[in-house]
Each structure stands twice: as structure tokens, then as C-alpha cells.
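Asker: Next comes the sequence, and after it the predicted model I'd like to discuss.
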Amino acid sequence: MKKFIMAMAAALMVFSFTSCGSKKADGKVWIIATDTVFRPFEYTNEKNEFVGIDVDILAAVAEDQGFKYDLQSLGWDAGVAAVQVGQADALIAGATIKQSRIDSGWIFSDGYYLATQTFVVAADSSISKFEDLKGKNVAVKNGTAGADFANSLKDKYGFTVTVFEDSPTMYQDVILGNSAACCEDTPIMADNIKSAGLALKIPAGMESEGAPYGFAIMNEDRRELLDMFNKGLENIRANGKYQAILDKYLK
């Protein structure tokens, strides 16, 4: 019930736009949820445009497959809840493909980006390995692969975990010294440190093995959309558009 209320509230503040394809003429508009700030995958630029790798991949796939969509920037928790209760058809928000999500009803596309998770510390921190976290606290973002990675190590290395609802608040908790580290997807963290000038750093050797991001539905009735995403992804990989999108944001 809490997540449903969050989704409803977020919908009142939604940043969204509709993109039109050219091949299908049935008038169907797919509602696709995403996060608010998960740079470089989705964020608002200096021109107040909603941009990012996820945003551009979805646009390229929709153009290739000729479908219309309404991309709604709800935030992670509210976006997941919206898809779960049928207020949105799918989610694209740097969602890691993992078995626990599949077991709970998520239906993923083919992976579209392979990401690792990494621990991040304050710029002046002496922490350089997992053992240095003993007796300290690590900040994580709710429901993410970074949270899973931190939780998988906390007992072994003797640290505690505090959960936050969004990445910027999590980063500030480390910068302010309340937490010794946070755990986030590596490309997101590297981009935020560079673009926002955050007083944080990524120690070498404190990352996971990595897992792919996927476009997700949670109802078999939306299988048509998932199939179109997979086909469009295959096509934009082949024609070079996919690599051009990655180069645009990561180079």
C-alpha cells in the first residue's frame, strides 16, 4: 500500500514526454517509468531537457520499431510500484537483471548495458579496501544492486548499512561524514563525481563482478512491448546507433 501511495503521489509531479514512432498506426501509447536522477542514464540537463543513455536508447528503439511511448520520471521506488500495479507498462531505469527480481515477477529484456557496482568514499578518506570498513557504516540506495552488493559483504567485513531513497542524499551522507562509504553503480558514480564535482573517490579493487541492466515489464500482457524492445535493441546495435549513444555520454 505504501508503494502504491508513493506511485500515485509521484504521478502528480511527473516529468514526462511522448515520443512517436512511424511504423505502427494503432494509436497505442506505452507508459514507461524511469528514475528522476540516475546520471548518465537519466537526468535533466542544463537546458531542462530529460536526457541520458536510457532515454536515448528507448527513443532509438521506439523509432526503429515504430511505437509510441510516454516516459514518466517517477523515481525508482515509485516507478517500480507503478509498473507493479499497472499504472505503467514497463520500467527503464538502470535496473540490474538479477534472479531475485525475476523470482518476484520482473520480466526482463536482453541486457543493454553491463555495469559493476563499487564502494565510494570521501575524497580525503584513507579507506582503500573492504577490511577498512570494519565498525563503520555504508550508505546504500533502496532496492538497488549496490545495496545488494553491500549487504552481501557487511557480515564478512563487519560494517553496518543505512538505506536511502535516492542517490544524491546517499552521496551527501558520505561527504558529511555520517557514513564511511556508499555503494553505487560504477558508471553512475564516476559520472556524478566528475559532473557535480563531488568530494568523493572510487578506491581501486572495491567493485563487484558486474551484471547487465534490462528493460522490464511485470505483466505478460506487455510482452509485445518487451519483444519490440529486444528487436529494436538488436537493430540499433547492428546499425551503430547504440554505440553512438554510449559514446555520447561515457566518452
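Answerer: Ah, there it is.
Asker: From here on, just use CA atoms for contacts and neighbour counts.
Answerer: Noted.
Asker: Leaving out chain neighbours, which residue sits closest to Y242?
Answerer: Spatial nearest neighbour of Y242, excluding adjacent residues (CA to CA, 6 or more residues apart in numbering): I236 at 5.2 Å.
Asker: Please determine how far the residue nearest to K28 when sequence neighbours are not counted is located from M8.
Answerer: Nearest non-adjacent residue to K28, counting by CA to CA, 6+ apart: K68, 6.6 Å away. Using CA to CA, to the nearest Å, one gets 23 Å for the distance from K68 to M8.
Asker: Which parts of the stretch 51-200 of the chain are helices?
Answerer: Assigned by DSSP state H, counting those that start in this stretch, the stretch 51-200 of the chain shows helices spanning 53-65, 76-84, 99-103, 145-157, 167-175, 186-196.
Asker: try this one side by side with the last:
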Amino acid sequence: MYKMKRLLFLLGTIGLLSLILVGCSNSNSDAGTSGGREKVSVAALNNYPPLIFKQDGKLTGFEYDLLQAIAEEENLELEFKEMKFDGFIPGLQSNQVDIASSLLIREERKEVVDFSDIFLNSGLVLAVANNSSIQSFEDLKGKTIVATQGSTTFEKAKELADQYGGKAKPLKETDALYLDVENGNADALVLNSPTVEYRLAVDGDNVKFRIVGEHMTVDEHAFAVKKGNKELADKINAGLKTVKENGEYNKIHEKWFGK
């Protein structure tokens, strides 16, 4: 009788241990996922309206909404990491982030990162204060042109400065570009057309800036991943294709840019 009780006790203990081990195993197998979703980190600016920016303490914007729609289609969970623009590509290369937003396709960038399919076309523009004497690019002689450090906007600012006898000045924050011109510390700024046009629309009757001349470039926006990460690039492209086909892309575009 004693041996029978001891045997039943040992069997019960073994069963309990098995349940605990199974629970631990299931818990470990969920690492790196959330409800079956693959976790992906995104390098993001917080001051680049209407593409991606912070409003009421939360990120929003065209790129933010588009990435969320792509993630929904591809079963991804996005974690946005706010970074300076010049840290985006190093962040991809060092595996700090998986995706970089707000990048324009450039041949030199193709050498160090892989791009998704194009999701938006735009161009760089020159903007000045409303009361500025600058009416054309020729008026940039002796003027200071600000643009975002480490971006194609600063390359264009340097090009304009060299061509017309001005000075190019890099700043890290998009908001700082407007403030620099508004405060008289710079005479003009170079930014992507959707950003400037959105600023003019938001300012309404109190608009403080105007665009000089035509678009200086024809630019293509895409998301970037670490060189060789074909799996993630393919998922972004598949999701982008789906949201374009089902009409979600058009809804997001109309929300931020109008019809």
C-alpha cells in the first residue's frame, strides 16, 4: 500500500513538472513576436510633416499611416524609434533599426542600403520668408541657405550656394530650418515639396513663407532596409502593392495631401 501511494505521488510530481516545462517552452517560443506578429523597428523623424511628425505627443503623418497599413497586411508589429536623420543609415547598418523612413532614392545610397518600391514622388524646393527680397535663384548671391544635415536637401543647398555665390548651412531639425529663416539667421531653406506645401497650407492666412521658382529635382521616396535584407524588403513591397490595389493607399494619400 505504501509503495502504491509513493508511486502515485511520483507520477503526479512528474506530471506537474511536465506542465511547467511546457508552459516555459511556449513562453520562450513567443520571444520577438506579439500575437504572432513579427516585431520590426523603424527609424523615424518626429518633425517632418506631413510625411512623419509628432502631434499631441504621438507620431503621425503620411509615411506613418502607410507603414501601419503595410504592417497590417504583412502581419508586422512596428516599433518607431525617433532619431536624427543622419543616424538612419548607420542605424540600419548596425542593426539598431530594421527600416528607415523618409529617404529619397539616390545612387550612392543604393550602395549601402536596399530600397523598397517607390511610394511617393516629389521634388526639392527653395523657400524664403514672405518679405524676402529673393525672387529668383540669382538673388541668392551672398545669402545663407539652410537645409537638413546629412540629407539630399543639404547637397542641393551646397549646389545652389556654389552656383550663385551663397553659403550653405546645415541644421539637424526640420523645424529649426523655418525658425532660422524666420529669425533672420538664414535667408532661404531647401526642403522637400510636400513638407513646404503642407506648412503653407497649415499656416493659412498667417503664412510666413513662399516658394521661389519651380521644383529643383524630381525625387522618389522609398523605405530602406539593411543591405541584403531581401526578406523584409519583399514584405514591404508586397504590403505596399496590396494597399495600392485595395484602395487604402489612396485614402491615406488623400488624408494628407488632399484630392
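Answerer: Sure, I can see it. The structure presented is a predicted model; accordingly, all values stated were derived computationally and were not measured.
Asker: ok so, going back, for the helices of the stretch 51-200 of structure 1, give me JSON lines that also has distance to A90 of structure 1.
Answerer: Conversion of the helices of the stretch 51-200 of structure 1 to JSON lines gives the following (distance: least, CA to CA, whole Å):
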{"stretch": "helix 53-65", "distance to A90 of structure 1": "11"}
{"stretch": "helix 76-84", "distance to A90 of structure 1": "6"}
{"stretch": "helix 99-103", "distance to A90 of structure 1": "14"}
{"stretch": "helix 145-157", "distance to A90 of structure 1": "19"}
{"stretch": "helix 167-175", "distance to A90 of structure 1": "22"}
{"stretch": "helix 186-196", "distance to A90 of structure 1": "22"}
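Asker: before we move on, what SS does P203 of structure 1 have?
Answerer: Using DSSP: H, G, I helix; E, B strand; the rest coil, the structure places P203 of structure 1 in coil.
Asker: Now do the contacts for the aligned partner of it in structure 2.
Answerer: Aligned counterpart of P203 of structure 1 in structure 2: V212 (TM-score structural alignment). Contact partners of V212 of structure 2, counting by CA atoms under 8 Å, 6 or more residues apart in numbering, are 125-128, 134-137.
Asker: For these, which PyMOL command selects only the ones that are buried?
Answerer: Buried members of the contacts of V212 of structure 2 can be picked out in PyMOL with the line below, counting by 16 or more other CA atoms under 10 Å:
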select buried, resi 125+126+127+128+134
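Asker: quick one on the thing from earlier: shouldn't the residue nearest to Y242 of structure 1 be within a strand?
Answerer: No - I236 of structure 1: not assigned to a strand; according to three-state DSSP it is helix.
Asker: number of nearby residues for it?
Answerer: 19 (other CA atoms under 10 Å).
Asker: Tell me which residue of structure 2 lines up with it.
Answerer: Checking TM-score structural alignment: I236 of structure 1 goes with V243.
Asker: Show the contacting residues for the most centrally placed residue in structure 1.
Answerer: For structure 1, G94 is the residue whose C-alpha lies nearest the centre (CA atoms, centre = their mean; 2.6 Å). By CA under 8 Å, 6+ apart, the contact set of G94 of structure 1 is 38, 41, 54, 213-214.
Asker: Looking at K68 and M8 of structure 1, which has the bigger crowd around it?
Answerer: K68 (23 against 16).
Asker: which one in structure 2 is aligned with the more buried one?
Answerer: By TM-score structural alignment, K68 of structure 1 lines up with E77.
Asker: Understood, closing this out.
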